[in-house]
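Engineer: okay, predicted coordinates and the sequence, questions at the end:
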Amino acid sequence: MNPDRLQRRILDWYRASARDLPWRRPPGSSAPVDPYRIWLSEVMLQQTTVAHATPYFHAFLGRWPTVTALADAEDSEVMAAWAGLGYYARARNLLACARAVRDRFQGRFPETEAGLLGLPGVGPYTAAAVAAIAFGEPANVVDGNVERVISRLYAVQAPLPAARPQLRELAAGLVVAEAPADWAQALMDLGATVCRPRSPACGQCPAAGDCAAEASGDPGAWPRKAPRGARPARTGVAFVLRQAGRIAVVQRPPRGLLGGMLGLPSTDWTEAGPDPAAITDAAPAALAWRDAGAVEHVFTHFSLTLTVLSAEGGAPGLEWLPETSAGDLPSVFLKAVRRAQGMSGAE
């Protein structure tokens, strides 16, 4: 492999084929970049695709056009706007970071990778991405796309995730100091559009001829992956209490899964499942609860079967949400509401 030739070919390819993304400046441009837009897009993209994240990105910028505006927002508003983008812990970290930038740095992001790493919720990848793309620091930006590109270029035999230190070291050796923003985004685009997880388009790749995985005849065999264990299965009970077009809701604890979000009253979600006493204790009111069936939901680390119990009536001390706003609930609870509504419609 000739590193200089490889870098030149990848950068030429990127400058001719770069994706048009709303948070990105054109390749080779020296126009200023708003680090808020880069940071916001990178946080959103950690668990979803560009196509899915883009409308959320526009919506966030429309409501909170600066990091200070986001820092001043109510937690509940940001959590609701985040629904559908993955773990709500990321939304909590988003707010914590925005408020740190407002309070500690007068609304201006630190301009170095080391400084960015000092912000709450900012890990090595996000710090490197913002430093390279927004501030032109030759940082080593390695996401899942870049891992795949590097693992194929060098035919790294160690499986993920154990291979990550080696992949980072190899990627660091290719960073282009004169064009760090273009280089970081070029590798991301290469992995997203050409060096795809399945059916890589080697015939369109600027690294063709320098890629060890291509030379093997089976580039899709990289990156190597360790066998995955079975996803644990948990069960629980959710309560859909309805009264006059409203649904009883609770605010979940600030930490943990779906932390800080509005949800349905429910038992804990455990592999053993709740016992009758736990179901009675978790019920928001002593009413005639009817079994509405069950819903299935898959989280990253476990699958959930949620039995839905439905009733109509009221109880003191409950918070209520209009049924027409049920779409604001996390999807697992929306499924439960829809299940209860379907049961009621059949009666």
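Structural biologist: Perfect, thanks for sending it. Numbers count the residues shown, from 1 in each chain.

Engineer: CA only for contacts and neighbour counts going forward, please
Structural biologist: OK.

Engineer: which residues of the chain fall in strands?
Structural biologist: Ranges of strands in the chain, per DSSP state E, are 233-243, 246-251, 262-263, 290-298, 303-312, 319-322.

Engineer: how about residues contacting the last one?
Structural biologist: In this case it means strand 319-322. With C-alpha atoms under 8 Å, 6 or more residues apart in numbering as the test, strand 319-322 has contacts from 245-250.

Engineer: repeat that for the shortest one.
Structural biologist: The contact list for strand 262-263, computed with C-alpha under 8 Å, 6+ apart, reads 249-252, 329-330, 333.

Engineer: most centrally placed residue in this structure?
Structural biologist: Gln47 (2.4 Å; C-alpha atoms, centre = their mean).

Engineer: show me what contacts that residue?
Structural biologist: Applying C-alpha under 8 Å, 6+ apart, we find Gln47 in contact with 85-86.

Engineer: tell me how far it lies from Ala163.
Structural biologist: Distance, Gln47 to Ala163, by C-alpha to C-alpha, to the nearest Å: 21 Å.

Engineer: swap in Leu318?
Structural biologist: As judged by C-alpha to C-alpha, Leu318 and Ala163 stand 50 Å apart.

Engineer: alongside the first one, take a look at this:
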Amino acid sequence: MLDWFDVHGRHDLPWQHPRTPYRVWLSEIMLQQTQVRVVVPYFERFVASLPSVAALAAAPLDAVLGLWSGLGYYARARNLHAAARACVGLHGGDLPRDFDALLALPGIGRSTAGAILAQAWGDRFAILDGNVRRVLARYHGVEGWPGQPAVQKRLWEFAQQHLPASRLADYTQAQMDLGATVCTRHAPACSACPLRPGCEAHAQGRTAELPTPKPTRALPTREAVLLLMRDAEGRMLLQRRPPAGVWAQLWSLPEAADEEAARAWFEGHVDGDYAQAEALDPVAHVFSHYRLTMHPRRWRAVASAAAVRDNEDLRWVPRDALAALGIPAPVRTLVQAQFESEQEQET
């Protein structure tokens, strides 16, 4: 693995230069369920604005979510911010070089803690992210979905057994690189794999079957009505979402479960006519646990927005302020499209 990594591994990732505990931690959180090519620009922008644990802890959550906006899985950003504050309060503003202390921080599980210790300090800890699970399941011919506790326990045992005596940072990166570039989920490049001679899945012609996929089920569907409202200055009304649930604490458009609830919200906040709303094309978005269809309703300009004033949960936002807020990607796209459409009409 290390010989292969020296020739074929990734050596120029931004979090490797310099490879500090903070940069390793941030990259590991961003890389959860997200590909490297997507993460790189977000990582560079994030560390340029918040270059240390202390800077992250001192930043308002809105600023953190704004930097994260578009990367998805926003609980990662909220946990990152909470963990940074815990580091300031409990560990002198640094990430602790202790497995149990890392594991106690929000958003850090066993694999992430191991990755931080191995890559930042060269300590001898195993990891078991998605790429490594796939490599180990194929190499050892492990049956069963890796999310099952018994299967996961076996994979952790193998991960620990394979740890080298030195070069832990390189070995950790090598495992991730092999899974991402060679032992891929679909059409793995077995001819280029350094583990092929001992791989059970390759020997048995079962690379397409292993690891065992997660049992599938049909995703439930939900509907929502979004309210796009502009004031006399052309600003868009955004509402902060609740502290728990989907898109927690992000800024989004006012939302209601159905048309009746949307009308009630409008009439309770705005001196205008709900019937003047223009129905825009539905917007579909798929979460890990359900499918959401959003039905936008637009008013070119509300007659009077006096009843809606800026507060902690409602804010009139001009176009040039959108980038600083954490806004769900599909909602940001919808809002920006409305600004651009109306600007074109004005010109």
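Structural biologist: Looks like it arrived, so ask away. As the structure is a prediction and not an experimental result, all values here were calculated from the model.

Engineer: please state their TM-score.
Structural biologist: Superposed pair, TM-score by TM-score structural alignment, normalised by the length of structure 1: 0.87. Supporting alignment: 326 aligned residues with a C-alpha RMSD of 2.2 Å.

Engineer: which of the contacts of strand 319-322 of structure 1 are buried? Put it as a ChimeraX command.
Structural biologist: Here is the ChimeraX command that picks out the buried ones among those, judged by 16 or more other C-alpha atoms under 10 Å:
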select :246,247,248,249,250
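
Engineer: which of the contacts of strand 319-322 of structure 1 lies closest to Ala96 of structure 1?
Structural biologist: Distance to Ala96 of structure 1, by C-alpha to C-alpha, is smallest for Val250 among those, at 22.9 Å.

Engineer: kindly state which residue of structure 2 is aligned to that closest one.
Structural biologist: By TM-score structural alignment, Val250 of structure 1 lines up with Gln239 in structure 2.

Engineer: burial measure for the nearest residue to its match once chain neighbours are set aside, as a count.
Structural biologist: Nearest residue to Gln239 of structure 2 in three dimensions, chain neighbours excluded: Leu314, at 4.5 Å (C-alpha to C-alpha, 6 or more residues apart in numbering). Here the number of neighbours of Leu314 of structure 2 (other C-alpha atoms under 10 Å) works out to 18.

Engineer: Leu314 of structure 2 against Leu237, yeah?
Structural biologist: Yes: Leu314 of structure 2 is in contact with Leu237 according to C-alpha atoms under 8 Å; the separation is 7.0 Å.

Engineer: mind listing the helices in structure 2 by residue range?
Structural biologist: Along structure 2, counting by DSSP state H, helices occupy 2-8, 21-30, 36-49, 53-58, 61-68, 75-90, 99-103, 110-121, 130-140, 149-161, 168-181, 200-203, 259-269, 329-346.

Engineer: which bit of structure 1 covers the fifth one?
Structural biologist: Meaning helix 61-68 of structure 2. Taking TM-score structural alignment, helix 61-68 of structure 2 hits residues 75-82 over in structure 1.

Engineer: if I pick Leu94 of structure 1, what's in contact with it?
Structural biologist: By C-alpha under 8 Å, 6+ apart, the contact set of Leu94 of structure 1 is 43, 121.

Engineer: residue in structure 2 paired with it?
Structural biologist: Under the alignment (TM-score structural alignment), Leu94 of structure 1 maps onto Leu80 of structure 2.

Engineer: now do Trp23 of structure 1
Structural biologist: By TM-score structural alignment, Trp23 of structure 1 lines up with Trp15.

Engineer: burial measure for that match, as a count.
Structural biologist: Counted with other C-alpha under 10 Å, Trp15 of structure 2 comes out at 21.

Engineer: pretty sure it is touching Val24, no?
Structural biologist: Yes: using C-alpha under 8 Å, Trp15 of structure 2 is in contact with Val24, at 6.0 Å.

Engineer: picking that back up, export the contacts of strand 262-263 of structure 1 as TSV, with columns for distance to Phe135 of structure 1.
Structural biologist: As requested, the contacts of strand 262-263 of structure 1 are exported to TSV (distance: C-alpha to C-alpha, whole Å):
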residue	distance to Phe135 of structure 1
Val249	44
Val250	43
Gln251	39
Arg252	38
Leu329	37
Pro330	36
Phe333	41
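
Engineer: from these, pick the one nearest Gly236 of structure 1.
Structural biologist: Using C-alpha to C-alpha, Phe333 is the member of the contacts of strand 262-263 of structure 1 that lies nearest Gly236 of structure 1, at 11.9 Å.

Engineer: dump the residue contacts of the closest one.
Structural biologist: Residues counted as contacts of Phe333 of structure 1 (C-alpha under 8 Å, 6+ apart) are 238, 263-264.

Engineer: roughly how far does the equivalent of it over in structure 2 sit from Glu346 of structure 2?
Structural biologist: Correspondence of Phe333 of structure 1 to structure 2, assessed by TM-score structural alignment: Val331. Using C-alpha to C-alpha, Val331 of structure 2 is found at 23 Å from Glu346 of structure 2.

Engineer: returning to that earlier point: could you dump the strands of structure 1 to JSON lines with distance to Leu70 of structure 1?
Structural biologist: Below are these laid out as JSON lines (distance: least, C-alpha to C-alpha, whole Å):
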{"stretch": "strand 233-243", "distance to Leu70 of structure 1": "33"}
{"stretch": "strand 246-251", "distance to Leu70 of structure 1": "22"}
{"stretch": "strand 262-263", "distance to Leu70 of structure 1": "20"}
{"stretch": "strand 290-298", "distance to Leu70 of structure 1": "30"}
{"stretch": "strand 303-312", "distance to Leu70 of structure 1": "33"}
{"stretch": "strand 319-322", "distance to Leu70 of structure 1": "25"}
